[in-house]
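Visitor: okay, predicted coordinates and the sequence, questions at the end:
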Amino acid sequence: MTLPDFPIRTLLPDLLATLSTQTRLVLEAPPGAGKTTQVPLALLGADWRGDGKILMLEPRRVAARAAAGFMAAQLGEPVGDTIGYRIRFENRVSVRTRVEVVTEGILTRLIQDDPTLDGVAAIVFDEFHERHLAGDLGLALALDVQAQLRPDLRLLVMSATLDGEKLARFLDAPRLTSAGRSYPVEIAHYAARRDEALLFQLKRCVEHTLAAHPGDVLVFLPGQREIGDAERLLASLPNDIALVPLHGELSMEKQSSALAADPDGRRRIVLATNVAESSVTLPGVRVVIDAGLAREPRFDPNSGFSRLETVAISQASADQRAGRAGRVAEGFAYRLWPQSQRLEPMRTPEIAQTELTALRLELAAWGSDALRFPDAPPSGALAAADELLQRLEAIDGDRRITAFGRRLLALGTHPRLAAMLLAARSDDERALACDLAALIEARDPLTGPRRDDWQSRWHALAAFRTPRGSHRGSGPDRDKPVPSANTGSLAAIDQAAKQWRRRLRCEHVSPASIPAHLLGDLLLHAFPERIARQHPGDARRYQLANGRMARLLDDSALYGEPWIVASELRFDAKDSLVLRAAPLDEARLERDFPARFVERDFVRWDVDTRALIARREKRFDRIVLSSKPAGRPDPALAAQALCEAVADLGLASLPWTEGLQQFVARVRCVRQWFPDMALPDFGEDALLATLATWLKPALSGKTRLDALSESELGDALRSQLDWSQRQKIDQLAPTRLTVPSGMERAITYVIDDHGQAAPPVLAVKLQELFGLADTPRIADGRVPVILHLLSPGGKPLQVTQDLKGFWERTYPEVKKEMKGRYPRHPWPEDPWTATATHRAKPRGT
């Protein structure tokens, strides 16, 4: 097999030699080096491979197909023979396949289904700089497999724009760097006119480019919608110019066509998303026009999903895009943003800015949270994922995956959508659930007035499928007009629904009409925390299953519905706004979630009366269905409710005394001074977090917070310490200290604003310290106190931790000033030898 002459070719012997002795390697190679298509083929000849497969992770479907096709062509074989690929809803592999290009979700499933990776010799992570969540998870899983089960497994991480040194340190791996094949590219910023829209700026730039430069033009736009708008705006260009779209939703044939030269020899303008940024080759491109935008996933709290948002690209992406103009000859790149605009240096990892429900479920299926990620997942996002997965019954209270959770994973989509798809009971419901999954994942197809109901969107889809738009819904909606919608969007949604039906082996055609509540009956399984019941006193307000309140739009199509499930909410401090929802059948809710309907006594704290109220309530989750007085509350429930009140009101709601505050400060000081003692944390946050442990027993039998006495609060605090710990605290942090006058004086312990132990304070009259040379110390002599030296009248004279220095340098001045003011008190010339006293001199002396 003779490989084409790509720049990476000179590095392949070093790469193979390194992987013959090392099991991990980082390869940095710029666009055009040939790494995507030449490295996997080179690995086929490695001795360590044996008959094992090479899996190559490719983040994008377009690139996965293109890479597999190019490699297969080099071998003179069809795709599916030695070289194959697997992407969502498409599989071109066979028993003969030895290089398998897979997209990110596919790799995760392969590892989860067979942790030993039997028959796999190496995994290649291509374009790792894109830092997709699934790519990070795939690498973390592969590292765990290598560490635990397959020390022989080779892991090769490749990237064009990446901090290779940092990644090599993380992987404890060697690093190789390849040159690229590129020509000089001149970069210019094409200025927009005042108030000019991006697409009109783009049109002017395209017209200028066609007149000023040779070769094909590659235009980077953020998404399919902008590509369609640009196609329409540029339709008036001469016939010898071909407009070619390139994005992930195109058919395989159209994608392949976009990656080839025009068959009629016309000059091309390729309108592409960032799928063209790397891993695909576009012949003939001499000019790049870059809008500087991309669609990237961001967590949308309104929907509970990560949504694609239009964001500015990173500087690394901008450089990579510009480099596309220099692949065949000198090129030119126009940037449609001001030169003064500064871009972030590198792309932010997806794991840091998206929701993590799917990731958390994968970790539960793997059985370990100890995976190593290049960037650790945020703890807050993981906690939110845990809460949702428990509601979906995908994990148990110990975060272990349930049998149902494994069924969700097998569908390869977001756990919310998977739960909805699995909830369907009949063929009609399964087909309808596939429609809903496609609608939820897609951009809103409606183009007319704002609508907040799912019914109108499904009606638009059903009408699209029906010749001449004869569909008019069902029930009360039968005579309503079908909402106006974008036919291109509906076509993509219809295709996605068909793919879901194939995935579920659902041969049933979507129903022609449906009951008004059926969409909600399915959606409630995807959004269990957003099931909502109409407020008895306000028809536009709803109480959600998570305890929050929501309200309908003033022109809502859902007005009057007793129960709804809200798939999208705009969160507010008081009432969230329902953006999209569907009505549901309460009887279906009771059949599907009987365990969530409960009737028992609930005890809560009433802010107005500052006392507990006990009621017998029937609830669905936190939605109160009925309520009546329950008499005297159960002591255990009362104690729990009072603890919850303290958690809301803060520790200041308890009967603190100065002595108790000092006790807490003493414990905190000793804990910091002697960490080996392993004392419990008495900080405010820690005490609030452990109320059930130390405070709840003291509240047993009480119905008001003011019934807790100061002594009971003290006993509750001290209950966290055993006898020996209390004795040690009294020894190391005494409340009082005997001074040379023979009197005991109080020590004040201080915790600063940052929670750190400050030096304790001893306030004492100066005359009581005569004869004492050094500053007193506590905590086995480790901690000097701060002396607040007082006048005979109790006024502060000096603050010091250096008593010796005070006697030597400051005392003479103090004596001179104070002697006339307090003549009946001793002011000796020599404080070192004078007798300490707390009394004035006898009269006449």
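Guide: Done, it's in. Numbering: from 1, shown residues only.

Visitor: from now on I want contacts and neighbour counts done on CA atoms only, so please keep to that.
Guide: Noted.

Visitor: sec struct for residue 218, please.
Guide: On the three-state scheme (DSSP: H, G, I helix; E, B strand; the rest coil), residue 218 is labelled strand.

Visitor: now residue 710: how far from residue 660?
Guide: Distance of residue 710 to residue 660, computed by CA to CA, to the nearest Å: 8 Å.

Visitor: can you show me the strands along the stretch 151-300 of the chain?
Guide: Ranges of strands within the stretch 151-300 of the chain are 154-159, 175-177, 185-189, 216-220, 241-246, 267-272, 285-290, 293-300, based on DSSP state E, counting those that start in this stretch.

Visitor: now render these as a markdown table, adding mean neighbour count and distance to residue 786.
Guide: What follows is the strands of the stretch 151-300 of the chain, written out as a markdown table (neighbours: other CA atoms under 10 Å; distance: least, CA to CA, whole Å):
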| stretch | mean neighbour count | distance to residue 786 |
| --- | --- | --- |
| strand 154-159 | 24 | 58 |
| strand 175-177 | 18 | 56 |
| strand 185-189 | 17 | 64 |
| strand 216-220 | 26 | 67 |
| strand 241-246 | 20 | 73 |
| strand 267-272 | 23 | 70 |
| strand 285-290 | 26 | 65 |
| strand 293-300 | 19 | 51 |
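
Visitor: second structure for comparison follows:
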Amino acid sequence: MLPEIRQRLAQHTRLVLEAPPGAGKTTQVPPALLEAPWLAGRRIVMLEPRRVAARAAAQFMAQQRGEAVGETVGYRIRFESRVSARTRIEVVTEGILTRMIQDDPTLEGVGALLFDEFHERHLSADLGLALALDVQAGLREDLRIVVMSATLDGERLAQWLDAPRLASEGRGFPVRIAHFPARREETLEHQARRAVEHALAGHPGDVLVFLPGRREIERVHRALEQARPPLRMQGRAGEGLRSTTVSVAASPPPGLPLHAQGEEVDVLELHGDLPVEQQARVLQPHADGRRRVVLATNVAESSVTLPGVRVVIDSGLAREPRFDPTSGFSRLEVVAIAQASADQRAGRAGRVAEGWAYRLWPQSQRLEPQRRPEIAQVDLAALALELAAWGGGDLRFPDPPPPGALASARDLLRRLGALEGEAITPLGRRMLALGTHPRLAAMLLAPQDADERALACDLAALLEARDPLRARIDALHTRWQALAAFRAGRTPPEASRSALAAIDQAARAWRQRLRLDARPPEAAPAHRLGDLLKFAFPDRVARQHPADPLRYPLSNGRSARLFDDSALYGEPWLVIDELRHSDRGDAPILRAAPLDPARLERDWPERFVVEDRVVWDADARAISAVRERRFERIVLERRPLAKPDPARYADALVDAVRQLGLSALPWTDTLVQWRARVRCLRVWCPEHPWPELSEGALLATLDDWLKPALRGLSRLDALDARAFADALIGLLDWSLRAKLDALAPTRIAVPSGLERPIEYGWDDAHDAPVAPVLAVKLQELFGLADTPRIADGRVPLTLHLLSPAGRPLQVTQDLRGFWERTYPEVRKEMKGRYPKHPWPDDPWTATATHRAKPRGT
């Protein structure tokens, strides 16, 4: 297939390549393109979605050439680079490709961009591809773009890219699928242990176990350390799994090595937090051929090759990013995988021979067909900053970013100082260069003092990491104190040593990234953390409520609440980095730090304002005129205004209507009918410029049509019905008012010589007109053959034909049909009941009347 790939890229600048895991696309395609004439000695850059896979791919390709990593083949990932002037194949990950394109839009020296494992639909890959297409369209027509995938709708992607598509079936062997259900109330680690014991006893080769993340891997590892030799099986391997027929001998003392029928087995872990040496060990077979059980995240789902695997055990779970409003970041959540991922994981068992895949979920459980793209479910602040730096938001994405999420992201960037309007600021460009979430970047760049910058590095590492404390404590300072104690050689009992070690390493990497020689302080007051944290969370600065010590209004206008046993009780000011999102009531505060209000005012004096406000008080249902001192939307002081500006009352009353709705206005029946007539004619006679009178449209334009009528008033109930009607009717000019009366009259003449009202209506549920109704006594329509119509004859009236007592006899829009078919029956029934009223045999020629028959007839 490699010759065909070279041929297609000689003819086209884009290509979609589909091949299953193990087909060689990651490690065979880049070297195969090195001597292509169109490359002309330039570099190939391949985007790899995971750090483990990026290192492994570069190391494999380098070994194939008999070279060290960093010569012809190298890699760059966050905080680590192995490239040189001789490097021609560069494997990059995370935001590295985006930085390359932003820093050099011409991509000088780069001849091809390869997007590996694109089916994972990471946001960085979507953005990188969108930028690459823009570069290709405007600056580099010769740039080759190859999108490589294992499980993706390649035809759809090829059509979107306007690119040829190549597909390879790969070299897989058959894999038998079985479901290995959990026992009642069984934990994942015990179910996985039973499945591993079953696989080792019944199948040859290594076992690959897919688990959501590091935490689950550690739990399963501990469970396997207590595995119990020897294993005894009932029935042949793979039979009876739904009834769980596996049985094992009694458990030995804990700590013994895992055995498979007396054979010692290695249990290894594979995840992104492992040191490079341990990752390399997992990717190589055991030197003496010993069997292995590899506990892996979905990093092993694609990109990396694990030799010797014959059995896959799949939890059906993965940790994927989801936007978490509690923290303001995208967090990893345990979710069910898609069917495409399940198929790909199972395929790992068929790389060297026939294999088995055991799924730890019921066979009845149905999975989503494809993985949802990250762009649809993560925080978009970083994306919005990248788009602003690029100079426009009209890039082509396979799935466009949701407009609401993108707008919220831009609002946050303006608070952080990264945007002014839609344009990126100098601070925004510095934030972008750090390659982290804009919140953290703003915090890392804010302090001028070296010690505070080192402390900010600690905070960034703490916020990015998993919580090092085992107990629920809402004080961020407690976590930092645990980190300081770890550095001094005394890990607190309530903290995880491994978690603190990872945080310390990440903080050190941040100091190196910022070229910072200063070390973090050995001790720091709690408010010093908050003084820095506010630069990341300006929207979550909070002040204690004067009447409720547990309640904290936030600078974004919302409100949060401490737990009763909070370690932060009594703090007058907080900055909250994590809270539990709530649509009702105060959001519980999960983690925060106190801050110094004097420092807050020194850092952000422009956010403290004094303003005279004349507003509608919804609780009091009256206008409130006060002078307020505020930090953003937190009211610090409020005093009544002695002489408020009368002109501002109208604004407050308009706000009242926005809050209360149009029903708060003095509607009359006549005005309700007038509004319905106009709304109906927008549908019936759209050739005329009728105004939009829906509730949303009227509320959106209150300043235009209602505010003039409110001037001089101080109460909403002082607006009388006549003034309100004049304001609303004023939305129609004189020519439209005449057309309204002609096309949708309020009354219509009937054959009896009288005029009867027409009733109009609007169906809000379906946002459509209701058929207009003419209610009239049957005798008043004698001699009329056809149903009356309005709106230039386009709309028939719905006739409510009434008895002499005013009760409905028939509802119809077909008067002719009524006279011909229904009237004889009605006449027969009604003539005896209402003998004083005419019931002629021939209604066509009878005289219409609204009266009873003359006496004596």
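Guide: Everything's here; your move. Since we're looking at a predicted model, the values are computed, not measured.

Visitor: on that earlier part again, TSV please, covering the strands of the stretch 151-300 of the first structure and showing distance to residue 466 of the first structure.
Guide: Shown next, in TSV, are the strands of the stretch 151-300 of the first structure (distance: least, CA to CA, whole Å):
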stretch	distance to residue 466 of the first structure
strand 154-159	47
strand 175-177	57
strand 185-189	48
strand 216-220	36
strand 241-246	28
strand 267-272	32
strand 285-290	40
strand 293-300	33
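
Visitor: those: which one's closest to residue 507 of the first structure?
Guide: Of all the strands of the stretch 151-300 of the first structure, strand 241-246 sits nearest to residue 507 of the first structure, with 31.5 Å by CA to CA.

Visitor: matching residues in the second structure for the closest one?
Guide: Under TM-score structural alignment, strand 241-246 of the first structure corresponds to residues 265-270 of the second structure.

Visitor: who's in contact with the matching stretch?
Guide: Stretch 265-270 of the second structure is contacted from outside by 217, 221, 257-259, 279, 282, 290-297, 299-300, using CA atoms under 8 Å, 6 or more residues apart in numbering.

Visitor: give me the distance between the aligned residue in the first structure for residue 595 of the second structure and residue 434 of the first structure.
Guide: In the first structure, the residue matched to residue 595 of the second structure (TM-score structural alignment) is residue 584. Going from residue 584 of the first structure to residue 434 of the first structure by CA to CA gives 18 Å.

Visitor: could you do residue 770 of the first structure as well?
Guide: From residue 770 of the first structure to residue 434 of the first structure the distance is 89 Å (CA to CA).

Visitor: counting neighbours, go ahead and name the busier of these two.
Guide: residue 434 (28 against 23; other CA atoms under 10 Å).

Visitor: in the second structure, what residue corresponds to that one?
Guide: Match for residue 434 of the first structure (TM-score structural alignment): residue 457.

Visitor: wouldn't its match be in contact with residue 442 here?
Guide: No. Between residue 457 of the second structure and residue 442 there is no contact under CA atoms under 8 Å: 11.6 Å.

Visitor: what about the aligned residue in the first structure for residue 747 of the second structure, neighbour count?
Guide: Matched by TM-score structural alignment, residue 747 of the second structure corresponds to residue 736 in the first structure. Neighbour count of residue 736 of the first structure, defined by other CA under 10 Å: 14.

Visitor: contacting residues for the closest residue to residue 736 of the first structure other than its chain neighbours?
Guide: Leaving out its chain neighbours, the residue that sits closest to residue 736 of the first structure by CA to CA, 6 or more residues apart in numbering is residue 746, at 4.3 Å. By CA under 8 Å, 6+ apart, the contact list for residue 746 of the first structure reads 735, 736, 737, 762, 763.

Visitor: residue 746 of the first structure in helix, strand or coil?
Guide: What three-state DSSP gives for residue 746 of the first structure is strand.

Visitor: can you give me the helices for the stretch 451-600 of the second structure?
Guide: Counting by DSSP state H, counting those that start in this stretch, the stretch 451-600 of the second structure has these helices, from start to end: 476-487, 497-513, 526-533, 597-603.

Visitor: redo these as CSV? Include distance to residue 827 of the second structure and mean neighbour count.
Guide: Below are the helices of the stretch 451-600 of the second structure laid out as CSV (distance: least, CA to CA, whole Å; neighbours: other CA atoms under 10 Å):
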stretch, distance to residue 827 of the second structure, mean neighbour count
helix 476-487, 86, 20
helix 497-513, 91, 18
helix 526-533, 85, 23
helix 597-603, 87, 13
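
Visitor: of those, give the one that comes closest to residue 689 of the second structure.
Guide: Among these, helix 597-603 comes nearest to residue 689 of the second structure, with 53.1 Å by CA to CA.

Visitor: buried stuff in the helix or strand just after that closest one?
Guide: Per DSSP states H and E, helix 597-603 of the second structure leads on to strand 608-617 as the next helix or strand towards the C-terminus. Neighbour-count burial for strand 608-617 of the second structure, counted by 16 or more other CA atoms under 10 Å, picks out 608, 612, 613, 614, 615, 616.

Visitor: what does stretch 115-127 of the second structure give?
Guide: Residues 115-127 are the ones in stretch 115-127 of the second structure that count as buried (16+ other CA under 10 Å).

Visitor: inside strands: which ones of those?
Guide: Here DSSP state E is the test, and those give residue 115 as lying in strands.

Visitor: okay if I get the buried residues of stretch 115-127 of the second structure as TSV plus distance to residue 840 of the second structure?
Guide: Formatted as TSV, those follow (distance: CA to CA, whole Å):
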residue	distance to residue 840 of the second structure
115	86
116	87
117	85
118	82
119	80
120	81
121	79
122	81
123	80
124	83
125	83
126	79
127	81
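
Visitor: do I have it right that residue 433 of the first structure meets residue 419?
Guide: No. Contact criterion CA under 8 Å: residue 433 of the first structure and residue 419 do not qualify, at 10.1 Å.

Visitor: please enumerate the strands of the stretch 551-700 of the second structure.
Guide: Here the stretch 551-700 of the second structure has its strands, by DSSP E, counting those that start in this stretch, at 551-553, 559-561, 573-579, 587-594, 608-617, 622-631, 634-640.

Visitor: where does the second one end up in the first structure?
Guide: Applying TM-score structural alignment, one finds that strand 559-561 of the second structure aligns to the residue range 549-551 of the first structure.

Visitor: what about the matching stretch, how far off from the second structure?
Guide: After superposition onto the second structure, stretch 549-551 of the first structure sits on average 2.1 Å from its aligned residues (mean CA distance after the TM-score superposition for the first structure).
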